[in-house]
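[1] the following block contains a protein sequence and its predicted model.
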Amino acid sequence: MGRNHSVALNVFYRVWPDGTVQAVSDGPPLPWKGGDYKVVEALDEASALERGLASGWL
């Protein structure tokens, strides 16, 4: 029987429309940025921004 070798990304980032990216694990959202952000799961900040762009949100 084969094993499922899926890789979980497990890092969540907030992405604002202006391209600002913040890891959720860094604490509360940046207070001066407002609440207009999307949370995405990605490998790193660059990937989070790409995912925001790919979803058409940014």
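    Yep, that arrived.
[2] hey, let's count contacts and neighbours off CA atoms from now on
    Will do.
[3] touching, residue 45 and residue 12? I think so.
    No - with the criterion set as C-alpha atoms under 8 Å, residue 45 and residue 12 do not qualify as a contacting pair; they are 9.4 Å apart.
[4] included below, for side-by-side comparison, is a second structure:
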Amino acid sequence: MNEAELRDLKIGKIYKRDFFQCELQKNTMNYLEGCNKDFEEFTSKVYRIEGISEENKE
């Protein structure tokens, strides 16, 4: 899963499909936010180890 897929999951699939404003939505969003932070930390470590500036990811 990449950053775009994580964002799309959060915005597109959860918010749009939660017709009843389920109480578990908050838990799900908190969990996904934690996943996003972990993913960002991982990405930063990889860039640092590889000697790549985060501004020049491509």
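    Sure thing, it's come through. Because the structure is a prediction, the values reported are computed rather than measured.
[5] superposing both, give me the TM-score.
    Once superposed, the chains reach a TM-score of 0.28 (TM-score structural alignment, normalised by the length of the first structure), with 23 aligned residues with a C-alpha RMSD of 2.8 Å.
[6] sorry, back to before: shared neighbours of residue 45 and residue 12 of the first structure, anything?
    Contact with both residue 45 of the first structure and residue 12 is made by residues residue 23, according to C-alpha atoms under 8 Å, 6 or more residues apart in numbering.
[7] residues near residue 41 of the second structure, how many?
    12 (other C-alpha atoms under 10 Å).
[8] could you do residue 38 of the first structure as well?
    Residue neighbour count, defined by other C-alpha under 10 Å, stands at 15 for residue 38 of the first structure.
[9] equivalent analysis for the one 10 residues further on, please.
    Here the count is done by other C-alpha under 10 Å, and residue 48 of the first structure has 26 residues near it.
[10] please give the element, helix or strand, for it.
    Element membership of residue 48 of the first structure [criterion: DSSP states H and E] is helix 45-54.
[11] which strands and helices sit next to that helix?
    Using 3 or more C-alpha pairs under 8 Å, 6 or more residues apart in numbering; DSSP states H and E, the elements in contact with helix 45-54 of the first structure are strand 12-15, strand 21-23, strand 38-41.
[12] which of these sits most buried?
    Highest mean neighbour count of these: strand 12-15, a mean of 24 (counted as mean count of other C-alpha atoms under 10 Å).
[13] that one packs against which elements?
    Secondary-structure packing of strand 12-15 of the first structure (3+ C-alpha pairs under 8 Å, 6+ apart): strand 21-23, strand 38-41, helix 45-54.
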